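Student: Generate coordinates for the sequence data below:
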Amino acid sequence: MSTDQTTRPSTGEPAGHEHGFTLRRRRRTPWVLGGAAAAVAVAAAALLATTRQETSPNEVAGATLVVVSQEGQAAEKALVDFVGREVAPRYGIEVEFRGLADSTQLNRAVSEGEVAGTVYQHRLWLDQVLEANPDFREEAATPVYRWGFGLWSDKHRSPQDLPDGAKVSLLADPANEAQGLWLLERAGLITLEEGVDRWRATRDDIATNPKNLQFVLLDFGAQPLALRDLDAVAGYTLNFTTAGIGQDKLIFAPTPPDEFAAQLTIGSRWKDEENIRKLVAAFRDPAVQEFLATDPAVKGDLLPLAG
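Tutor: Below you'll find the predicted structure:
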């Protein structure tokens, strides 16, 4: 069992986002005929909107296929822009990037066919999303890249320099907590129980913690802000470089496992549509891996898959 002490600071962020409709009350009128006509018009407009929503761009020949990620992710945008510019035309499709605000919004847009896919999540995160939203219908179509992931510190130059009782941040969701624990085990700071699934491990699976590390659970946005107050942070390179933190603060970064590779996630309803089959083929094109290995727009943030 673990000997850690866990701190859960409040980030002040809302627990979720509400999605709904604004209902507007119709103006009262003395004219029955006018009211009936208005009702017919409203019903017709609603029917037309429903009809439009039933036809996804995924089903329309020549439609632009939108691939989404979270807003502000420049490296992921650069990747999708590259596919749209250099690869997609060879497969007879048009691809463009769009940034959306949060995980639920992204996945709902994919599930409902508003967009063709997303490239921001690994399989374990997708499993969490689907468990929390059983009405979503999505699946991982193909791995695309690996995120840079490592141990960051503003105070120490190597994992071995961490003092007894060091405060170390892990990401606050189960899937990415597991990757953080995998990283700490690779760094020689902890060991996990024998036989435990490394990709689903939790702090309860820690067998030894010789430095008596104290774990601080933070979300993605809070980790870079907390770097100066902690001994180390286990997190994604992209979050730190986006926050303007140099990679000289990265003190340990082994090759990330492909179990945490980012997946092109698609809506299950459209997986057999010609547009989506061509989209998957485009992201599997060898040119994508060459781009990830060589282009400075993604260097260190997005890594190619293992050969």
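
Student: contacts, neighbours, all on C-alpha from now
Tutor: Noted.

Student: which residues of the chain fall in strands?
Tutor: Remark: strands assigned in the chain by DSSP state E are 6-7, 64-70, 94-100, 117-121, 138-147, 149-152, 167-171, 191-192, 206-208, 214-218, 232-236, 250-252, 262-267, 302-303.

Student: run this one through as well so I can compare:
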Amino acid sequence: MNRWKKIIVTGIALVSLLTLVACGKAANDSTAASSSSKPIMLGSSGSDYQIWQHIAKSPQAKKAGLTIKVKQVTDGNVINASTAEGQLDVNAFQSYAYFQQYNKINPSQKLAALGTTYLEPMGLYSKKYKHLSDIPNGATIGISNDPANATRGLLLLAAAKLITLKPNFNALSTVKDIQTNPKQLKFKEVETTVQTLPDVDAELISNTRALDGGLNVLKDSLFHEKLTQKTRANVNILATAAKNKNNKQFKKLVKLYHDPTLQAWIKKTFSGTKLEVNKPISYLQENS
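Tutor: Purely as a prediction, here's the structure:
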């Protein structure tokens, strides 16, 4: 009888131990799943919203253990403020230059750059002329009424050798900082879109606006940006609140964006106009 008692007691103990181990494993698995599947709230707009909607639903996101909820917000300042305040975890819509400008204006709500995504070239377009050399003396150039894009446009005109800029030209510079203007070009501030092209001789239009109007910057522009040391501040980034700059889950988004399969989809969908830039943030910084 004692022998049977020992067997029964041993059996009960073994069952109890296995149950505890199983429960412990289940609890750990549940915690890990909960941690890895916590949704990342990502704010975006325009074509970036379309891109991240696709990425969020992709097998690659699932494989990375990321659950991404994409929210569309049309105002860039609202996206950044919401990210700084924590309503959004990460945002994808802005160039590094825009990000820098935001941080300067909002020192108490600073953001951190997580990684690079692409360069979306700005282009100079015309309905009246087919070649850059055709632009006549005294031509009127449409330039953005947004200061950041206006500065970017002037840099593009300088790269096209239509004007030269003063040595101290910077992110806050305007048409007043043009050093030489041999063609005596005139500048008209407009809400730069394809629709306003007929009102000027040529116009500086962002790629997002150009795509919306059915234009391809690589094929239809008279001149467009290329990735150089001078245009690196125009590279788009993923950004988060400064306190989250080392968040491992958020950093996974950068690697996910550059997945070859996802990049093939982006290239096909946007006709190659979003030029992938897979560089460290240090590449974008002035002193790098």
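
Student: Provide the TM-score value for the superposition.
Tutor: For this chain pair, the superposition-based TM-score is 0.73 by TM-score structural alignment, normalised by the length of the second structure; 241 aligned residues with a CA RMSD of 2.7 Å.

Student: out of the strands of the first structure, which comes closest to residue 80 of the first structure?
Tutor: strand 94-100 (5.9 Å; CA to CA).

Student: quick one: the closest one to strand 117-121, angle?
Tutor: Put simply, strand 94-100 of the first structure runs at 50 degrees to strand 117-121, going by axes from the mean of the first three to the mean of the last three CA atoms, to 10 degrees.

Student: list the buried ones in strand 94-100 of the first structure?
Tutor: Residues 94-99 are the ones in strand 94-100 of the first structure that count as buried (16 or more other CA atoms under 10 Å).

Student: ok, residues contacting it?
Tutor: 62-73, 77, 80-81, 83-85, 88, 106 (CA atoms under 8 Å, 6 or more residues apart in numbering).

Student: one step back: now the buried residues of strand 94-100 of the first structure as CSV including distance to residue 236 of the first structure?
Tutor: Below are the buried residues of strand 94-100 of the first structure laid out as CSV (distance: CA to CA, whole Å):
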residue, distance to residue 236 of the first structure
94, 30
95, 26
96, 25
97, 21
98, 21
99, 19
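
Student: And these, which two are furthest apart?
Tutor: Going by CA to CA, the pair spanning these furthest: 94 and 99, at 17.0 Å.

Student: Relative to residue 220 of the second structure, how far out is the aligned partner of residue 191 of the first structure in the second structure?
Tutor: Residue correspondence to the second structure (TM-score structural alignment): residue 191 of the first structure is matched to residue 164. Using CA to CA, to the nearest Å, we find residue 164 of the second structure at a distance of 24 Å from residue 220 of the second structure.

Student: Check residue 156 of the second structure too.
Tutor: Per CA to CA, residue 156 of the second structure is found 16 Å from residue 220 of the second structure.

Student: Between these two, point out the one with more neighbours.
Tutor: Ranked by neighbour count (other CA atoms under 10 Å), residue 156 of the second structure and residue 220 place residue 156 first, with 24 against 16.

Student: what about the match of residue 191 of the first structure, distance to residue 143 of the second structure?
Tutor: 16 Å.

Student: Pick out whichever of those two has more residues nearby.
Tutor: residue 143 (27 against 18).

Student: for the equivalent of that one over in the first structure, what are its contacts?
Tutor: Using TM-score structural alignment, the partner of residue 143 of the second structure in the first structure is residue 170. Residues near residue 170 of the first structure by CA under 8 Å, 6+ apart: 176-177, 180-181, 215-218, 233-235.

Student: Which stretches in the stretch 151-300 of the first structure count as helices?
Tutor: In the stretch 151-300 of the first structure, the helices defined using DSSP state H, counting those that start in this stretch lie at 174-186, 222-226, 237-242, 274-284, 286-294.

Student: which one of those is the most hemmed in?
Tutor: Highest mean neighbour count of the helices of the stretch 151-300 of the first structure: helix 174-186, a mean of 22 (counted as mean count of other CA atoms under 10 Å).

Student: now that helix and strand 232-236, what's the angle there?
Tutor: Using the same axes, to 10 degrees, helix 174-186 of the first structure lies at 120 degrees relative to strand 232-236.

Student: for helix 174-186 of the first structure, packing partners?
Tutor: Packing partners of helix 174-186 of the first structure (3 or more CA pairs under 8 Å, 6 or more residues apart in numbering; DSSP states H and E): helix 123-132, strand 167-171, strand 232-236.

Student: Which of the residues in the longest one are classified as buried?
Tutor: I take that to be helix 123-132 of the first structure. Neighbour-count burial for helix 123-132 of the first structure, with 16+ other CA under 10 Å as criterion, is recorded at 123-127, 129-130.

Student: Likewise for stretch 163-182 of the second structure?
Tutor: 163-165, 169, 171, 173-174, 177-178, 181.

Student: got it, and stretch 217-237 of the second structure?
Tutor: Within stretch 217-237 of the second structure, the residues that count as buried by 16+ other CA under 10 Å are 217-218, 220-227, 231-237.
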